[in-house]
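Participant: For reference, the sequence and a predicted model appear below.
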Amino acid sequence: MVGNSLLELFYVSKLRITTSPPHSAVNMATTAVVTPQQVPNGIEHKENTTAVSTVSSWTTPQFAPHPRAAEILRQVEFYFGDDNLRQDAHLLGLIKEGNGSVSLNEVLSWRKMKQFKPMSAVREVLKQSTVVEITGNNKRIKSKQPLQKSMTVIPKINDNRKRNTVPADKPWLTKAMLKATGFEEYATDGPVKPAEFEQDREEYDPDIAFTQRIETAVARFTSKRKMHQNTKLIFDKFMIFGGIDCGPQQFTGGLSKAEMEDLTAKEIAERTSCYGVSERVVDGLDYDNEDGKAKWIVDFEAIAEGFLSSQFMSMSIWSDEDRVRTATNVLRNFYNYLLLHEVCPEYKDQLMAARKVCDLAEVELIKLAEVDVCLPGGFNTACSTLFGGNYAGLYASEGDWVNKDDDLGWSDEDAKIVFLTGIAAYGTEEQLARVEALVANGGSFASSFRVVSTEKLGLEVVSIELMNDEAKNIYEDSNFINTVVRPMGKLHCIRWEVPHAPPMDLPKSVTEAKKPKEFEFLLEEDTLKFCYPGLKMEAEAKELDIGIKWIDYFEATYASFFTWLTNERIREWKEPGPPKAWMLRQMGKGDGDGEVVPYDRTEDEVDDDDEMD
């Protein structure tokens, strides 16, 4: 095969194997995984101190750090002993959640352990145990040996027994911050009680203006939830993006106890709420304005798409899976409230669609983060290095100042082997023959091929093509083990018109006639597995005179539901006033004969002009 002969020529003189030391084995202390028997859960936690097979003893009481050291050892070793542990669903659940360990604060909060203080002395006692050990910077406790007997219950944490302890890796949290907020993933408001249902029908009557209903709903929604810094930041940005101002509304001070007694819960929520529909939005929703058209419309789905695909990604570390889930959960929680209380039944379909956007964002943004890190990929980087692209001349040889994590370009040798392997696996007969002749004659890559087109554009993925059998035979060759060569497939894209891109000087009829509508790029399969149809990107693509296209560099990636809304910009826009006198002097306003026509300045303009002078 032509492809194999091409690679054989390169193996002889150019192939550079880059080996790396094998990963060292890491021994991790873990508890044994035992398949739980399917028996009814509910066996109570046994807290007696009898029938303990092996209990550590304090051999030198005169030097014990705690006067009741023997009792402490006996009690804790009973908890973690096989006879108790195998039937304690709650403790097993804590161990599973903590990857084999339990917070020492948690253990000391149990009824029979509260009497042992201070914690520092108890910790020193437990360090002498033959059954348990102290780990995690002296903050956690675990069994020294895996469970030797089969479990008789299914591990499950009992929330009524769990102590709200501050995680060791998040010392800034307080006990108040650990309490339920109403934004938990499975938090629900329902079912609605009859009295509340009647109140809802009164406050959310469809005859009431939507702006009034949504203000009431936001006030009641926030009054029933506890917002921490992250959730409040997301919710406030979401409200602003959707046309609701965040700031003092009807009430700017604190309510006294006497005043609160005279108000209903609804009135308290309304007076203490800091959310209200923007005046500009209210005016824009009025169909009776000058031109008879609404400047704003209600579209929950579009706001969800615009916020999660644009606003949220610009204000937060959207590559963090926890932050993505926090954001989607805040929005979904709000939509669920509007649906449950039938705040706006006329927009029910929109709310259902907005919830689906949240579900989609949780899946796509995680994948998008992986793609964002991996692009432009090995083959594209190799082409850019060899043919004068963005990566050309960036390679830095090893030195004391070089950080291994920095992207300091590719060497020509690495770029050549990746490029040739890609051509051997996916090139046409014409491309293979031309490259083979170049390699055989020892020609220069940079001077033998010509870049015929360079274009900044938007791309949308339409399909992903994984390795075929022919390509697999090449990439699985033993010569490529521990090299820069990685198995590749194809990414098929079409043009995507970037909504926020600057306008083109030429008409579309001229520009689109000369541009290809479909693109095919080689990309590593490790990256392709995170790609999906609908994924979008802004990039610069180049093409060689032999028909090879590559992504020279990319600027940004976008979710399939990416929506560009100018909500915040429009809300802040103001109608320009009359031109200042200094503006008129600069423009030289004329009467058609080339003479400047005097302009009668107002008193304000005279003052402004004087200030400018």
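Facilitator: Looks like it came in fine.
Participant: drop to CA atoms for contacts and neighbour counts, all remaining ones
Facilitator: Fine.
Participant: Please enumerate the strands of the stretch 501-613 of the chain.
Facilitator: For the stretch 501-613 of the chain, applying DSSP state E, counting those that start in this stretch gives strands covering 518-524, 536-544, 549-558.
Participant: Relative to the whole chain's centre, how far out is stretch 386-393?
Facilitator: Centroid displacement of stretch 386-393 relative to its chain, using C-alpha atoms, centre = their mean, to the nearest Å, is 32 Å.
Participant: Just send the strands of the stretch 501-613 of the chain back as TSV, with mean neighbour count too.
Facilitator: Shown next, in TSV, are these (neighbours: other C-alpha atoms under 10 Å):
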stretch	mean neighbour count
strand 518-524	20
strand 536-544	21
strand 549-558	20
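Participant: what's downstream of the helix or strand Met239 falls within, the next helix or strand?
Facilitator: Here Met239 sits within helix 229-241, counting by DSSP states H and E. Per DSSP H and E, the first helix or strand lying C-terminal to helix 229-241 is strand 244-246.
Participant: what separates that following strand from the chain centre, distance-wise?
Facilitator: Offset of strand 244-246 from its chain centre (C-alpha atoms, centre = their mean): 25 Å.
Participant: that older thread, how about the strands of the stretch 501-613 of the chain, which one is nearest Leu340?
Facilitator: Counting by C-alpha to C-alpha, Leu340 lies closest to strand 549-558 out of the strands of the stretch 501-613 of the chain; the figure is 32.1 Å.
Participant: Use this one as the comparison:
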Amino acid sequence: MAATTEPATVPEEHPDAPEIRRQVEYYFSDENLPIDLHLLQCCGGRENQPVSISRICGFKKMRGFKPKSMVPAALRKSAFLVVSEDGKQVSRKVALRGPCALDPDYFKDDEIAYDPRARVPAVQPVPLLPQTKAEYPEGKSKNMMKPTGFEHTYVEPPITPDEAQEEDAMYDPDKHFVERIEIAIQRFKQKRRMHEQYSNIFNKWMRFGGVDSAPRMSSFFPAHYGFNPHQIKTACQVLRSFYNYLIYHSVCPEYRDDLDKARKLCDTAEIELSKSYNAGLALPGAFNTAASTIFGGSKAGTYTGNVEWAIKLKEEGVDLQETSSKPCSTKAVKVLRDESFSLEVVTISPSDQLTREMYARQNGFTASKLQLQPLGTLVCRSFYLDDFNEYDLPKNKYSNGRLSKSEDGKQYEFWIEDRVLEECFVGMKLDARILTLAGGITILDDVREAMCSFYKWLPNELWMHRHPKEVVIRKKDLDEESEADVEDGEGGESKFADDESVYGE
């Protein structure tokens, strides 16, 4: 049985197709195009670049032809025009010849100068208009690309005398600081485009502790929002923009010095937050990792076992059992102290030329097995970080409310690879574990967190994670004696809750 073929369906033509062709042909005609400056900016004049059909459908006399999707089919039957394959652009079959309004000397012609349609000369040079839609980054729209007020170069606009008088009344120094800052926060949010990322940062900052807490977010923000350089720059710019707003509008002139310091810390944070993250990834380095494995530190026992890619490493003595069976093991060199506390980088000393030459000679003998990196020194001092982690220790044994540790300011010197030292900077804070070996050698066993130089722990961080609630005592849970005792106490009645208030009955 022969297969039957269905006839191809012919697309339906627009009922006003002749009028559409006539109107568009007039737009591109030799009579109109040379003086139509807007259309010349679209097609480039004699360059005859294709023009967006969607743009042409927006012209006054083309708006009545609906639907727009049928306009390209109507223009394809024109003997004067050419429509692109995708049906989105149209151009002349024969390019324009002769002078046009894009030419600098076009309006100098006496015959054209007095043409009523060409009275106003074009401003040269005439820019061409794009015929394709603007492409925006993923997740962005046209409105989201508009200025937000958080740009680095943004400047507060000038205010009128009436607005200045109104602000003087709102931010009167005789008013309480809390009242003034609340007004400033609301007006600041009204005058900025608070996209989601800016709103998230600003709201978290307000919750963290107020306008004077921003420089101390050096631990909370990176730990919860990551170390992406763009995110760090955005966060710092939000804080910096708010500080500029407070200074410009004289919200709290008594804190001007503190605001200036906070703005400088925002500049420092943009640099140090990224560097501290890179340093945290690089530390403690290969040398200290190997020492930690051998001497029973935090890296001990992390051997990969019989994983396929690690089988050959056994021959090099990576297995913990193999290292501990050698003469130079933990039995020969003992660990005298195992401590964990905060460190501050004091000095960074890369390896000297003699050390690098020695390592180069050594690597020449073991080129087929491993390449050792030259070691420099990282000098740190210990300091106590009052983070309330040990607040509940018995006072009779620990009068300061903390475990007895090394004296503050004690210096430690660590051997670390040069490439790791490049990521460190003076003043960087570390939360580290240290092994002190017999002979005075110190091993940087583990670095839990690397922080910027202005890091300081605030009790505000407790509020970001915990929301303690008031203990409510229900009367039905107490006997008569306990109820009487509580009621006799000061403020006891405020602690009671009826069953209805608890269960919502």
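Facilitator: Looks like it came in fine. These numbers were taken from a predicted model, which means no experiment stands behind them.
Participant: Any idea what the TM-score is?
Facilitator: Once superposed, chain against chain, the TM-score is 0.63 (TM-score structural alignment, normalised by the length of structure 2); 377 aligned residues with a C-alpha RMSD of 4.4 Å.
Participant: what about the aligned residue in structure 2 for Leu338 of structure 1, neighbour count?
Facilitator: In structure 2, the residue matched to Leu338 of structure 1 (TM-score structural alignment) is Leu246. Neighbour count for Leu246 of structure 2, taken as other C-alpha atoms under 10 Å: 21.
Participant: okay, the helix holding Met239 of structure 1 sits on what stretch of structure 2?
Facilitator: The alignment of helix 229-241 of structure 1 onto structure 2 (TM-score structural alignment) covers residues 196-208.
Participant: Average offset of the matching stretch relative to structure 1?
Facilitator: For stretch 196-208 of structure 2, the mean deviation from structure 1 after alignment is 0.8 Å (mean C-alpha distance after the TM-score superposition for structure 1).
Participant: who's in contact with that stretch?
Facilitator: Val211, Ser213, Ala214, Thr234, Ala235, Val238, Leu239, Asn460, Glu461, Trp463, Met464 (C-alpha atoms under 8 Å, 6 or more residues apart in numbering).
Participant: at 6 Å instead, please
Facilitator: Residues outside stretch 196-208 of structure 2 that contact it (C-alpha atoms under 6 Å, 6 or more residues apart in numbering): Asn460.
Participant: and if you look at stretch 82-90 of structure 2?
Facilitator: Against stretch 82-90 of structure 2 from outside (C-alpha under 6 Å, 6+ apart): Pro50, Val51, Ser52, Ile53, Pro72, Arg76, Ser91, Arg92, Lys93.
Participant: wait, doesn't the third one sit right on Gln131?
Facilitator: Yes. Using C-alpha atoms under 6 Å, Ser52 of structure 2 is in contact with Gln131, at 5.5 Å.
Participant: Of these two, give the one with the bigger neighbour count.
Facilitator: Ser52 (21 against 18).
Participant: List the contacts of the more buried one.
Facilitator: Contacts of Ser52 of structure 2 (C-alpha under 6 Å, 6+ apart): Lys88, Gln89, Gln131.
Participant: would you turn the residues you listed into TSV with distance to Asp338 of structure 2 and secondary structure?
Facilitator: Below are these laid out as TSV (distance: C-alpha to C-alpha, whole Å; DSSP: H, G, I helix; E, B strand; the rest coil):
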residue	distance to Asp338 of structure 2	secondary structure
Lys88	73	coil
Gln89	75	strand
Gln131	69	coil
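Participant: can you put those in CSV and add distance to Gln371 of structure 2?
Facilitator: Output for the contacts of Ser52 of structure 2, formatted as CSV (distance: C-alpha to C-alpha, whole Å):
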residue, distance to Gln371 of structure 2
Lys88, 61
Gln89, 62
Gln131, 58
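Participant: now, among those, which is nearest to Leu81 of structure 2?
Facilitator: The closest of the contacts of Ser52 of structure 2 to Leu81 of structure 2 turns out to be Gln89 (C-alpha to C-alpha; 10.4 Å).
Participant: Give the burial count for the closest one, as a bare number.
Facilitator: As a measure of burial, Gln89 of structure 2 has 20 neighbours, counting by other C-alpha under 10 Å.
Participant: Could you tell me how far it is located from Leu40 of structure 2?
Facilitator: Relative to Leu40 of structure 2, Gln89 of structure 2 is positioned 15 Å away (C-alpha to C-alpha, to the nearest Å).
Participant: Flag every buried residue along the lengthiest helix in structure 2.
Facilitator: Longest helix in structure 2, counting residues (DSSP state H): helix 256-282. Residues 259, 262-263, 265-266, 268-270, 272-280, 282 are the ones in helix 256-282 of structure 2 that count as buried (16 or more other C-alpha atoms under 10 Å).
Participant: Give me the range in structure 1 that whichever helix or strand comes after that helix lines up against.
Facilitator: Going down the chain from helix 256-282 of structure 2, the next helix or strand is helix 286-294, by DSSP H and E. Matched against structure 1 by TM-score structural alignment, helix 286-294 of structure 2 falls on residues 378-386.
Participant: Am I right that Val345 of structure 2 sits in a strand?
Facilitator: Yes. Applying DSSP: H, G, I helix; E, B strand; the rest coil, one finds Val345 of structure 2 inside a strand.
Participant: what does it align to in structure 1?
Facilitator: Using TM-score structural alignment, Val345 of structure 2 pairs with Val461 in structure 1.
Participant: And Glu417 of structure 2, by the same measure?
Facilitator: When structure 1 is aligned by TM-score structural alignment, Glu417 of structure 2 is paired with Glu524.
Participant: mind listing what the residue nearest to that match when sequence neighbours are not counted touches?
Facilitator: Sequence neighbours aside, Met488 is the residue nearest to Glu524 of structure 1 in space, at 4.1 Å (criterion: C-alpha to C-alpha, 6 or more residues apart in numbering). Taking C-alpha under 6 Å, 6+ apart as the criterion, Met488 of structure 1 is in contact with Leu523, Glu524, Glu525.
Participant: between these, which is closest to Glu261 of structure 1?
Facilitator: Glu261 of structure 1 has its nearest neighbour among the contacts of Met488 of structure 1 in Glu525, at 65.4 Å by C-alpha to C-alpha.
Participant: Count the residues that sit near that closest one.
Facilitator: 20.
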